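Participant: Please find the sequence and the predicted model below.
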Amino acid sequence: MKVETRYGELNVDPLQVITLPRGLPGFEQNTKWKLFHEVDERGDIASRVVLYLQSIDDGGISIPLTDPTLFGFNYDLVLSDSEAAELGIEDPGDVLVLTTLSLKNPEAGGARRLSSTDMYANLSSPILINTKSRIGMQKTLVGHESKVGFKPITLPF
């Protein structure tokens, strides 16, 4: 299937669609997503650090993500039985944990390419994706705001 996005037309294999049954906060109606890397003009991966979670339901919505372990941050997550059931987890090793990236100054974007100093990682609400079932959710870590919040990161690009 083809999805028109702000990055252009994206070819999506239906077998690679990730379902977030409850959507994401602010995007509850968007339940179908595709995870992808930005590519350069030659079609090569432009960054292995930043991934994009692209809504299939609304081509205008794309959320930058990163692997928190690239920056030395490892989660010790505890899921409720209902959360584990929702994700269909049989093996904890099947769960991909990603964090959203946000702009320090949203007006700074525009036409220029963003640099690593323009972004923060939101470590208090990781996105969990079962790589086998392709079902995901965002888990807000309640009570961890003082330890885990928005943290400036240096992206290697």
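Facilitator: Done, it's in.
Participant: CA only for contacts and neighbour counts going forward, please
Facilitator: Noted.
Participant: got the contact list for the spatially most central residue of the chain?
Facilitator: Central residue of the chain (CA atoms, centre = their mean): Leu65, 3.8 Å from the mean position. Neighbouring residues of Leu65 by CA atoms under 8 Å, 6 or more residues apart in numbering: Val50, Leu51, Tyr52, Leu53, Leu98, Thr99, Thr100, Leu101.
Participant: Which residue, other than its chain neighbours, is closest to it?
Facilitator: Residue nearest to Leu65 in three dimensions, not counting chain neighbours: Thr100, with 4.4 Å by CA to CA, 6 or more residues apart in numbering.
Participant: go on, Pro21?
Facilitator: Thr31 (5.5 Å).
Participant: tell me the contacts of that neighbour?
Facilitator: By CA under 8 Å, 6+ apart, the contact set of Thr31 is Thr19, Leu20, Pro21, Arg22, Gly23, Ser55, Asp57.
Participant: Comparison target below:
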Amino acid sequence: MKISTKFFGEIELEDSQIITFKRGIPGFENEKKFVLLDIEDTNFKCIQSINDKDVCLLLISPWDYIKDYEIELSDEEIKELELTSHEQVMVYNVVTIRENKITANFLAPIIINIINNNGKQIILTDSKYSIRQEIKC
């Protein structure tokens, strides 16, 4: 299938690349289907809606910035994502770029089951992480 993207123009993708967020992503609850795209020569990725080219979020892997980053999924989150092993889990954090500052939301990571492509943004409780933690690139 072909989709229009915010940063990459029109691209071709396979159904197997589509990540499903059953409840959408907070702020974009109506968007349920996304694709993860690499940004060449960077450690950034984009999660792009397949239906709305303007819905595209920049992502990073938290361990590129916080070596001891930890998350704990609830039983409900594990069930919803259909996880059976920690090897199935990919974790990303949304990045915001402002005039002279880049921040990452380490408090609400995006979790993806790489086996079935189910995704969910969770909110960590009792966490030491910030919603707008400055990062250096």
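Facilitator: Great, that's in hand. Keep in mind that this is a model prediction, so the values were computed, not measured.
Participant: between the contacts of Thr31 of structure 1, which is nearest Ile135 of structure 1?
Facilitator: Thr19 (4.8 Å; CA to CA).
Participant: Give me the distance from stretch 47-63 of structure 1 to the chain's centre.
Facilitator: Stretch 47-63 of structure 1 sits 7 Å away from the centroid of its parent chain (CA atoms, centre = their mean, to the nearest Å).
Participant: thought Asn105 of structure 1 was touching Asp118?
Facilitator: Yes. Asn105 of structure 1 is within contact range of Asp118, at 7.1 Å (criterion: CA atoms under 8 Å).
Participant: Remind me which helix or strand whatever residue of structure 1 lines up with Tyr92 of structure 2 belongs to.
Facilitator: Matched to structure 1 by TM-score structural alignment, Tyr92 of structure 2 sits across from Leu98. Here Leu98 of structure 1, judged by DSSP states H and E, is contained in strand 95-103.
Participant: tell me which residues in that strand are buried?
Facilitator: Val95, Val97, Leu98, Thr99, Thr100, Leu101, Ser102, Leu103 (16 or more other CA atoms under 10 Å).
Participant: still on that earlier bit, which of the contacts of Thr31 of structure 1 are conserved in structure 2?
Facilitator: Mapping the contacts of Thr31 of structure 1 onto structure 2 (both residues aligned by TM-score structural alignment, their matches' CA atoms under 8 Å) leaves Thr19, Leu20, Pro21, Arg22, Gly23, Ser55 still in contact.
Participant: Please pick the buried ones from those residues.
Facilitator: Buried among these by 16+ other CA under 10 Å: Thr19, Leu20, Pro21, Gly23, Ser55.
Participant: Taking the residues you listed, tell me the two that lie furthest apart.
Facilitator: With CA to CA as the measure, no two of those lie farther apart than Pro21 and Ser55, at 12.8 Å.
Participant: what do we get in structure 2 for the residue nearest to the centre of structure 1?
Facilitator: Match for Leu65 of structure 1 (TM-score structural alignment): Leu59.
Participant: aligned partner of Glu82 of structure 2 in structure 1?
Facilitator: So Glu82 of structure 2 corresponds to Gly88, using TM-score structural alignment.
Participant: hang on, that match packs against Asn130?
Facilitator: Yes. Using CA under 8 Å, Gly88 of structure 1 is in contact with Asn130, at 7.3 Å.
Participant: which of the two has more neighbours?
Facilitator: Asn130 (24 against 18; other CA atoms under 10 Å).
Participant: What is the aligned counterpart of the more buried one in structure 2?
Facilitator: In structure 2, Asn130 of structure 1 lands on Asn113 (TM-score structural alignment).
Participant: Just the buried residues of the next helix-or-strand element following the strand holding Leu98 of structure 1, please?
Facilitator: Proceeding N to C from strand 95-103 of structure 1, the next assigned helix or strand is strand 119-130, under DSSP H and E. Going by neighbour count (16+ other CA under 10 Å), the buried part of strand 119-130 of structure 1 is Met119, Tyr120, Ala121, Asn122, Leu123, Ser124, Ser125, Pro126, Ile127, Leu128, Ile129, Asn130.
Participant: Nice, that's everything, thank you.
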